[in-house]
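Novice: Only the shape, not the letters, is given here:
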């Protein structure tokens, strides 16, 4: 009997100093973080195809009262078209191979698209 490997996925702000435990550092925002150089971000990749649509992001506006509905709509986007599904599949592969840190510029990570994405990646 083989033990199921638990995925090591975390969410951090892209502005924080990189940590050795980060594993693959992937920016999952559609827009590049303001005032941050590519060198300072220390990314392994920028996966903007997994980010919420501009319309959904604008509607949400990081309003805590809309987070549950935002999560529902974002999950529908993640599974609603090939571009999102392919990006999500790619991140699943990365998470299956090594630790994965989802990076976002959002101040409140608990109500961010990256938090929804983390839950979705851990689900399967």
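Specialist: Arrived safely. The model shown is predicted, which means the values in this text are computed figures rather than measured ones.
Novice: For the rest of this, base every contact and every neighbour count on C-alpha atoms.
Specialist: OK.
Novice: following the one helix or strand residue 102 maps to, which helix or strand comes up?
Specialist: Element membership of residue 102, judged by DSSP states H and E, is strand 100-104. Past strand 100-104, further along toward the C-terminus, the next helix or strand under DSSP H and E is helix 113-123.
Novice: Against that first model, consider the following:
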């Protein structure tokens, strides 16, 4: 499958890097305390964020991580057009999934990266 050569995750509060490539916010809500002018993005893909119900159930509880990403991956399979568009747009380059969560290991961007990595490898 065609897609980016590299996928990485970055908090919305992290500094911009020249190596970020195509930057996409993958949260339903805009990050708190950040103006739209201060967050350089190429796209905001709300349709790739977990459902409100799943997000609330998860609550960024590490103990729920495995169940969360499995349920989230199921949701992602229901929006193939949005995912295909993202993969096509970022093909051959670096894709940076931008998120707002404090937990750098247990969040929707990390779960989305896992899903994309499985698709393109």
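Specialist: Yes, it's here. It should be emphasised that the depicted structure is a prediction, and the values quoted were computed from it without experimental measurement.
Novice: Give the aligned range of the strand holding residue 102 of structure 1 in structure 2.
Specialist: Counting by TM-score structural alignment, strand 100-104 of structure 1 falls onto residues 95-99 of structure 2.
Novice: Please apply the same query to stretch 26-34 of structure 1.
Specialist: Under TM-score structural alignment, the counterpart of stretch 26-34 of structure 1 in structure 2 spans residues 24-32.
Novice: Could you list the buried residues of that stretch?
Specialist: The neighbour-count check on stretch 24-32 of structure 2 (16 or more other CA atoms under 10 Å) flags 24, 25, 26, 27, 28, 30, 31 as buried.
Novice: can you check stretch 71-84 of structure 1 too?
Specialist: Going by neighbour count (16+ other CA under 10 Å), the buried part of stretch 71-84 of structure 1 is 71, 74, 75, 77, 78, 84.
Novice: Distance from the chain centre to it, please.
Specialist: For stretch 71-84 of structure 1, the gap between its own C-alpha mean and the chain's C-alpha mean amounts to 13 Å (CA atoms, centre = their mean, to the nearest Å).
Novice: ok, average deviation of the match of strand 100-104 of structure 1 from structure 1?
Specialist: Superposed on structure 1, stretch 95-99 of structure 2 shows a mean distance of 0.3 Å to its aligned residues (mean CA distance after the TM-score superposition for structure 1).
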